[in-house]
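J.: here is a sequence together with a model predicted from it:
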Amino acid sequence: MIQSIRIKKLIVEGDYYKRTFPFTLGLNIISGDSYSGKSLILKLIDYCLGDKEKINLNVQKELGQFCDHVFLELVIMGNTYTLRRDLKQNTTKIHIYYTDSQQLSSFIPKIVDYKDLSRFILDILEIPEFKRIKNKAHDTTKTTESISFRDMLRFVYINQHELGTKNFLNSENSFVKPKNKPTFQLLHKLINPDLDALIQQIVDNENKIKLLEREIESLNQYLKERDAEDQLLLLTELNNISDKINRKKSEKKKLLQQISDKKSENNKLYNEVKLEVINQARELSNMEELRRSIQFSLSSKRNLLNDYNKELEEMVATKEAFFHYKYDHHEHHCPLCDSMIKMNLPAESQESINQAISQLNKKISTLVSSIQQNESALNEANSYIKKVKGRKDIYDVAFKEFSENFETPFLAEIEVLNSFISSFQNNENLIKEFVRVHKKIEEKNNEISSAEKTLERLRAQEQGLRVEGKVEENVLEFLNKEYRALLKKFNFSTDPLVDYINTDSYMPYYHDASVFDHESGGLVMCIQIAYLGAILKLKIDQPELNHPGLLMFDTVSKYLGINSDVTDDERLDPQSYRAIYSFLIELQDNVQIIIVDNTPPEIASEFIKYEFYRNDLKGFINMDLNEKMKSLE
């Protein structure tokens, strides 16, 4: 088995749902109905491996409804890692656990931004960083950009929008397309970093080792200060505490069962009293709310009555002033000519005041009557509340007697058990924290070991390793031979003069035309599969190459012809379709392949790993396979 990276499990999980998708070595096929979630498996694998695009939960509604996290357990260069990425919050962060998915609780994860996952994986694969020179946007100066693990994944995962299209290797993206050639070179070790970059990598690795050593020293000091340096002793103590917790929980469970049995003896009467207590409390609350409403209304009306009385007093005073004031007994002069003016009090003024006083008296009379009604209603409410409180007090006493009768005999025992359990759990959590620190030290020691290997390799390269022209010739010779052989296997005639992998771009050509120039979807797909298949066969022949040894295709059957008489150039005849699967079956003895396809041919039926259906939650989300429900059964 030639394998740099292998997918072991994809796990999706929410508060009430969990499903695990294990994958075997070799060929894994996900088949079934359209729109049943088949492609989502590959998207989530890609998401965990650092795809910048969030999963659109408006489209993947069932995933968003049931799941919050996705986990990817994988083996890289023989070591197991689990990656966790959230689906709804903090989606830019990836949690890295140096263990399988069954032991996550014992490990403290390394948390990285999704952009930094690439460097982490390349370090494990012992692939040096390679930067290509590029022109700056809107500038004549130059800059550099790194070839990342995400660039390598374009040669591993071909989604359904790229397979059989001109967007193969995301070539329609003008920022990505120039990186395909150096990525091909990196996959096949046809390039080495220049001396300056190499020296910088050596310095970076030396600094990384020193930093890790300081971190380990700090962690060891933390354990020393807490007398927790012996991990074996901690694990033994952890097992003992776990046994104690289980015993105390078992005792508590028995007591609770005894309480439950005792309650059931008088359960009917107990429930009746409890229900009456609730009803009396509800009725009392309603009446008190009514009383507050009446009191508020009464207060408002009394304030208004005071205002009316003040206004009435002012009007009566005004009327009396008019009666005593004699307009015609006073001299009045014109402000312009100072001549004498005779003044008479208009009769309508006194009439208006009398009318206003009469209306105000009516309002006061009506308001006094309303206040009397409110006062009467308030007295009735107070009387009724007093009666309800009396009834409630009786039922409260009865309910208290029932409760004490049920709970008291075992209450002290339960409190003691809870105290023991809480104390044991606190000790357990503390020891678990110490164990996690020990695991973190082991992880950092592994990182140091990996960095030292990388440093050793970089120093060897520093001595002047160069890729000779003969190496590139041998690589292209092998790839061309396998590329044409696969096209022939897929029922396409070949000629070495016009069917080849271009030495400048390293892209496949058929009949002297690039894969990006052909129009037939079926032909383009076969060229792509033949090209990637040849690369994988070279990986099998030369395991030391940088290719991850993994292949993922999405929906090969979209270019399948209905029968052998189909003449539509866009479609692929069934013989070619079966030939593709025949090749994948041959290839699966040495690499891992994950294929999404609606209806794979009969020859591939034994490799169908999952079959999804569109309706009744029988697809990617399948409630019959909910592991959290099974754990509760």
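T.: Structure's in. What do you need?

J.: only C-alpha atoms from now on, for both contacts and neighbour counts.
T.: Will do.

J.: residues contacting Ser118?
T.: The contact partners of Ser118, taken as Cα atoms under 8 Å, 6 or more residues apart in numbering, are Leu49, Gly50, Ser148, Phe149, Arg150.

J.: structure B:
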Amino acid sequence: MKTNLSPKMIINKLILIGRDKNYIVPFSSGLNIIFGDSDTGKSSILNLIDYLLGASEVNMYDEIEMHGQYALLEINLNDQVYTIKRDIFDSNAYIEIFKAPVDQINQVFPKEYGPHSRKEGPSGYLSEFLLESLNIPRVKLKQAPSKVDSKMSTLSFRDIFKFCYMDQDEVGNKDILDQKNHSVFVKNKETFKFLHHLLDDKITLLQEEIGEKNRAKQSIIQQFTIVSSFLREARLESMESLEDKFTQLKEALQTVDLEILDITQSMKANSEQDEEIRKLVIDKQGQQDNLSMSRMYKETQMDQNLRLKKDYLQDIDKLTASLEVIRKMPKNESHHINCPICDSELKAAKFNEIFSHYDSTSIEQEIKSLKNRAKELTALIEQDREEILKLISEADTVQDEIRRAKELLDIKTQDFVSPFIAQRDILLRRRGEITEEIKRVEYLKKLRNQVNDLTKRSDQLANQIEELNSQLEILAASAPSVDGVLGGIGDILNDFLRKIPIRNAYGISISKNTFLPVVRDKDYSKLTSGGLRTLVSVGYLISILRNSLGSQTNFPSLVMIDTVGKYIGKTKPKYLSLTNQAEDRAEGLSDPLKYKNIYDYLISMCEDLLSKHDFQIIVVDNDLPENMEEQLEDNVVKKFSAVPREGYEIGFIDNATQRA
């Protein structure tokens, strides 16, 4: 039987809910590996987990922004499974938590928590939920530990998680755990002491936590009493009764659906004999549509001819008037006439000069030509009119045929189909009633689950109080010493670095001043080789985890590292300035055996301890050590390739456009 002396936190599943599909990453206890090409979304998986556990933001690279909606995290906290739901586009929105696995969240009501200390949710803060679920006391840490009157700051889950997760910028970083930021680093050191029960006022804090949990338990008992009384008065059935009713309703719904299907098939069989009539109606309607289109075309054509004829007649009138003017022009050029508009005197010579270029013969010929065209148009218009009347008559005939066919179809439908329709309507109403009843029963089941949850919560608090009391007794009897804790973690780190192995593996310990690694009697920040810092920082987190499995600590049983191969012969250009490359070569860090030995150590650790304790290590890297793919096959949860490759996904968002 597995026993964990420290809090248990295991990631079961990460799901990014997308617009087109869902993107699922399953995890298990022990070693979990994600590897593949650059820019395929490996780091985003750890980033999403971190975000769902309260980080202030998520790395929204293009594919996630285009395809994602929200994220779900199924997580085991001290053997209770929860599902955390968070909006990836609004980091300030409430975080929903379901006390159920992902596939059962529709059976329970979620609770809403504030994402950070500046926004409290209806159920409190996410940090408080995580600490309480892990049975980690909510305490305040001194901002200046050496001062008696130091101000206090609240310990959050995010403070603890810094010791669980190193992203690719932090692995091998000189300033691990924010050493350059004094106030933050002081809190990180206090958090380390809290994780390992090294705070001087630990006993007082435990007593305070026990008191808070006792008060919370009494509050839940009062809530349970009130709710139980209400449910008894409302005569709400038991969960067993509701489950039976739910099963019966589901069976009744299935029966009704089968009856509706039978009637639909019967209606279809009876309607086959009416198919010829329906086909006739469809054909006639198509014929009627064609007649309407032909009529529209003819009417448009006739309208155009009428307009053209009108233009011709207007031109004839104008030419006739011109001809009349020419005929009446005075022959005597000395003759004077008066202007019909202004009554001024005009000489006939001037008048004849203006109109001399007009030829009456050409005008008469043009008039004759226009009259012939108008006559032709008259004939075309009459022809169009006759064809339109013919089309109207044909359309009326077809409409009458459609009407008679529909009347016959209505009679047959009334005789054969109407009874089926009536029966089907009755069944559909019955189906609606059953569906509504199912929804009501589901709601009542959720209420019952909520009541049961109060009972479980009370039991959980009782167990936590009992466990805290045990811790209090142990602390009172023998509080752990700083030397003992740091010595234990240092011994594990020493073992790790010797198995890699690093050169000159001596003077390995944990500093009493910084609680960070010391190698060759040098503080971690003084190590100039980025590759050596990578090995030491990875070993540091693994050592803290391994120590927590055999000791009572407040450290959750999870470590996430991105990327374990940094500076070890696989340094990205942007990190080259952060390491002394000559020192890296002197350390022999390009030796592939060192890279392989990291994974050998992790595999050996899992083989030795997983049968006794539940813990989880999630690592991200660009590839696996040579000749280890088969050995690590069961530990690989995702492997990505930027180009199509058998057995690999093209990226976390595997339906995105392939990268160039």
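T.: Cool, the structure landed. Computed from a prediction, not measured in an experiment: that's the story for all the values here.

J.: thinking again about what came up before, restricted to strands, list the contacts of Ser118 of structure 1.
T.: Mapping those onto strands (DSSP state E) picks out no residues; all lie outside.

J.: from those, which is closest to Leu360 of structure 1?
T.: Gly50 (81.1 Å; Cα to Cα).

J.: quick check: the alignment partner in structure 2 of that closest one vs Pro101 of structure 2, distance?
T.: Taking TM-score structural alignment, Gly50 of structure 1 has Gly54 as its aligned residue in structure 2. From Gly54 of structure 2 across to Pro101 of structure 2, the span is 19 Å (Cα to Cα, to the nearest Å).

J.: what are the ranges of the helices in structure 1?
T.: 38-48, 61-66, 117-124, 149-153, 180-187, 195-225, 231-265, 267-324, 347-462, 469-489, 521-541, 574-587, 627-632 (DSSP state H).

J.: alignment lookup: Asp491 of structure 2 to structure 1.
T.: So, by TM-score structural alignment, Asp491 of structure 2 is matched to Lys481.

J.: just put the helices of structure 1 in TSV and tack on distance to Ile111 of structure 1.
T.: Shown next, in TSV, are those (distance: least, Cα to Cα, whole Å):
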stretch	distance to Ile111 of structure 1
helix 38-48	13
helix 61-66	23
helix 117-124	9
helix 149-153	18
helix 180-187	27
helix 195-225	16
helix 231-265	24
helix 267-324	51
helix 347-462	13
helix 469-489	38
helix 521-541	31
helix 574-587	36
helix 627-632	26
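
J.: just so I know, which of the ones you listed lies nearest Leu617 of structure 1?
T.: helix 61-66 (8.5 Å).

J.: pull out the buried positions in the closest one.
T.: The neighbour-count check on helix 61-66 of structure 1 (16 or more other Cα atoms under 10 Å) flags Glu62, Leu63, Gly64, Phe66 as buried.

J.: what of stretch 112-124 of structure 1?
T.: Tyr114, Lys115, Leu117, Ser118, Arg119, Ile121, Asp123, Ile124.

J.: just stretch 289-304 of structure 2 next, same as before
T.: So stretch 289-304 of structure 2, judged by 16+ other Cα under 10 Å, has buried residues Leu291, Ser292, Arg295, Lys298, Glu299, Met302.

J.: take the residues you listed and keep only those in helices.
T.: Counting by DSSP H, the buried residues of stretch 289-304 of structure 2 contribute Leu291, Ser292, Arg295, Lys298, Glu299, Met302 to helices.

J.: quick one: the third one and Ile388 touch, right?
T.: Read it as Arg295 of structure 2. Yes: the pair Arg295 of structure 2 / Ile388 is scored as a contact, 5.8 Å apart, by Cα atoms under 8 Å.

J.: find residues that contact each of the two.
T.: Common neighbours of Arg295 of structure 2 and Ile388 (Cα under 8 Å, 6+ apart) do not exist.

J.: so which pair among the contacts of Ser118 of structure 1 is furthest apart in space?
T.: Farthest pair in the contacts of Ser118 of structure 1 (Cα to Cα) is Leu49 and Ser148. Separation: 11.7 Å.

J.: could you report the neighbour count for Gly54 of structure 2?
T.: 22 (other Cα atoms under 10 Å).

J.: enumerate every residue touching the corresponding residue of structure 1 for Lys174 of structure 2.
T.: Taking TM-score structural alignment for the superposition, Lys174 of structure 2 sits opposite Lys166 in structure 1. For Lys166 of structure 1, the contact set (Cα under 8 Å, 6+ apart) comprises Glu172, Val515, Phe516, Asp517.

J.: please apply the same query to Leu155 of structure 2.
T.: Contacts for Leu155 of structure 2 (Cα under 8 Å, 6+ apart) come out as Arg138, Val139, Lys140, Leu141, Thr191.

J.: ok, of the residues you listed, which come out buried?
T.: Among the contacts of Leu155 of structure 2, those classed as buried by 16+ other Cα under 10 Å are Arg138, Val139, Leu141, Thr191.

J.: so which of those residues are in strands?
T.: Judged by DSSP E, the buried ones among the contacts of Leu155 of structure 2 include Leu141 as members of strands.

J.: so which of the buried ones among the contacts of Leu155 of structure 2 comes closest to Asp244 of structure 2?
T.: Using Cα to Cα, the buried ones among the contacts of Leu155 of structure 2 come closest to Asp244 of structure 2 at Arg138, 42.5 Å.

J.: quick one: the aligned partner of that closest one in structure 1 and Ser520 of structure 1, what's the gap?
T.: Structural alignment (TM-score structural alignment) places Arg138 of structure 2 against Glu129 in structure 1. Per Cα to Cα, Glu129 of structure 1 is found 37 Å from Ser520 of structure 1.

J.: ok, now Lys392 of structure 1?
T.: Computed as Cα to Cα, the Lys392 of structure 1 to Ser520 of structure 1 distance reads 85 Å.
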